[in-house]
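sequence-free structure coming up:
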């Protein structure tokens, strides 16, 4: 849903029939947006590299697993503030069920993905169902 096909070039165009795409960046979780320049300032290269390396684990993930991780990150982005609870995440259960219609274990998958994000130091587990965005 992030790649949007454009209409083909006109028959009179030099590359007639070529079809390009646009990328809808609004679907990319905030952790997936790595700025080299932000607010007109060049960011510290070490911080940029660290942020980039944090997301590399997704390359090794299956397409299905990657989809879950991205959707869970999008859910976390929708929660205001830097701290959230497992109950906050469970509020997205019906949204996730609409995306992953064949999965009947949504709450279990939410917990699994939170553990993965914790292990990758994208979120911090504070105990008793409480988390903090890093």
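In hand now; what should we look at? As the structure is a computational prediction, the values presented were derived from the model and not from experiment.

drop to CA atoms for contacts and neighbour counts, all remaining ones
Will do.

all strands of the chain, in order?
Using DSSP state E, the strands of the chain run over residues 3-5, 21-23, 37-38, 41-42, 83-85, 123-127, 130-133.

try this one side by side with the last:
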């Protein structure tokens, strides 16, 4: 699957880019077109290792999903359900 352009990352700080890319990578690891918030929460421990000072990983996951939705890379279908948007 090929996602839409990520040119918007150029204007983000290094840490912000890191989170966005990490969540995008988690989304890509889910091999289905549609996925749930709980499936992304399964990456919490992996992200906690990468960001040990962040005690709000699930909040950050939701924040990044909202950002990716607003940028048109994923679609929110309600009740924790999402869909990848292909170009």
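Nice, thanks for sending it over. As the structure is a computational prediction, the values presented were derived from the model and not from experiment.

and the TM-score between these chains?
Scored against TM-score structural alignment, normalised by the length of structure 2, the superposed chains reach a TM-score of 0.92; 84 aligned residues with a Cα RMSD of 1.0 Å.

picking that back up, okay if I get the strands of structure 1 as a markdown table plus mean neighbour count and distance to residue 30 of structure 1?
Below are these laid out as a markdown table (neighbours: other Cα atoms under 10 Å; distance: least, Cα to Cα, whole Å):
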| stretch | mean neighbour count | distance to residue 30 of structure 1 |
| --- | --- | --- |
| strand 3-5 | 11 | 17 |
| strand 21-23 | 11 | 15 |
| strand 37-38 | 10 | 14 |
| strand 41-42 | 10 | 18 |
| strand 83-85 | 17 | 15 |
| strand 123-127 | 15 | 13 |
| strand 130-133 | 16 | 11 |
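
looking at those, which is closest to residue 62 of structure 1?
Ranking these by distance to residue 62 of structure 1, with Cα to Cα as the measure, places strand 3-5 first at 18.6 Å.

the closest one aligns to what range in structure 2?
Matched against structure 2 by TM-score structural alignment, strand 3-5 of structure 1 finds no partner residues.

what about that strand, distance to the chain center?
How far strand 3-5 of structure 1 lies from its chain's middle: 18 Å, per Cα atoms, centre = their mean, to the nearest Å.
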